[in-house]
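Chemist: Give me the fold of what follows.
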Amino acid sequence: MSSLQKTGKWWVLAVGGDFDENAFDQREHCRAELLHKVNESGIELDENVWVYDEFKCAQLVLRVCPDRERAEEVARELENSGFSLRVAMEFE
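Modeler: Predicted coordinates for the structure are as follows:
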């Protein structure tokens, strides 16, 4: 997966804590917490792709899927992971 190319795919995101967009240290703390939880859960990532949007919280791409239906299926499979999850089109 390349975080630099838009491919029309869908993301399953793990959603972490909120942060003030102007507070770099706060953002990094939220990201570190979420990444630690993902690593502890055993979910393996090829790269850490962080999403920033109007939600202003740490969001990490867990899976990339070809379409919305598959992304929603993956999110259902991860429901018991303990993460808050969100499905979104890439770069949405």
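Chemist: From now on I want contacts and neighbour counts done on CA atoms only, so please keep to that.
Modeler: OK.
Chemist: What are the boundaries of the helices in the protein?
Modeler: Assigned by DSSP state H, the chain shows helices spanning 24-41, 68-77.
Chemist: Nearest to residue 9, out of these?
Modeler: helix 68-77 (8.0 Å; C-alpha to C-alpha).
Chemist: And that closest one, how far out from the chain middle?
Modeler: Distance of helix 68-77 from its chain centroid, counting by C-alpha atoms, centre = their mean, to the nearest Å, is 14 Å.
Chemist: I have a second one here; can you model it like the first so I can compare?
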Amino acid sequence: MSSLQKTGQWWVLAVGEDFDEEAFDQREHCRAELLRRVNEAGIELDENVWVYDEAKCAQLVLRVCPDRGRAEGVARDLEDSGLNLRVAREFE
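Modeler: Below you'll find the model as predicted:
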């Protein structure tokens, strides 16, 4: 996966714990914990693309898909990973 650009694609996200957006150390701890869990699940990423939105939690892009159906299929394939997953349209 290369650096993300606005392409209208869909993301499969691993979702971690909530954090206070003003607490840098807390955010970094939540990200590190989520990355650890992703690695333990055997998921290898070319780069770590972190997503921040109104949920105010650690979110890591696992896969980029051209449409919602494929993204949902990837999420189904990863259900047994033990990760909390979310399918979302690329943020604008």
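Chemist: Kindly provide the TM-score of these chains.
Modeler: Laid over one another, the chains give 0.95 as their TM-score (TM-score structural alignment, normalised by the length of the first structure), with 91 aligned residues with a C-alpha RMSD of 0.9 Å.
Chemist: Mean neighbour count added to the helices of the first structure, as TSV?
Modeler: Listed next are the helices of the first structure as TSV, based on neighbours: other C-alpha atoms under 10 Å:
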stretch	mean neighbour count
helix 24-41	15
helix 68-77	16
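Chemist: Next, format the ones you listed as a markdown table and append distance to residue 11 of the first structure.
Modeler: As requested, the helices of the first structure are exported to a markdown table (distance: least, C-alpha to C-alpha, whole Å):
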| stretch | distance to residue 11 of the first structure |
| --- | --- |
| helix 24-41 | 16 |
| helix 68-77 | 6 |
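Chemist: Go through the ones you listed and name the closest to residue 10 of the first structure.
Modeler: helix 68-77 (5.9 Å).
Chemist: Give me the mean deviation of the closest one from the second structure.
Modeler: Here helix 68-77 of the first structure, set against the second structure after superposition, deviates by a mean of 0.5 Å using mean C-alpha distance after the TM-score superposition for the first structure.
Chemist: hang on, the earlier thing: out of the helices of the first structure, which comes closest to residue 18 of the first structure?
Modeler: Of all these, helix 24-41 comes closest under C-alpha to C-alpha, at 7.3 Å.
Chemist: From the contact counts, what lies against the closest one?
Modeler: strand 10-18, strand 57-65 (3 or more C-alpha pairs under 8 Å, 6 or more residues apart in numbering; DSSP states H and E).
Chemist: Which one of the helices of the first structure lies nearest to residue 83 of the first structure?
Modeler: helix 24-41 (8.5 Å).
Chemist: Mean distance between that closest one and the second structure after superposition?
Modeler: Looks like 0.5 Å for helix 24-41 of the first structure (mean C-alpha distance after the TM-score superposition for the first structure).
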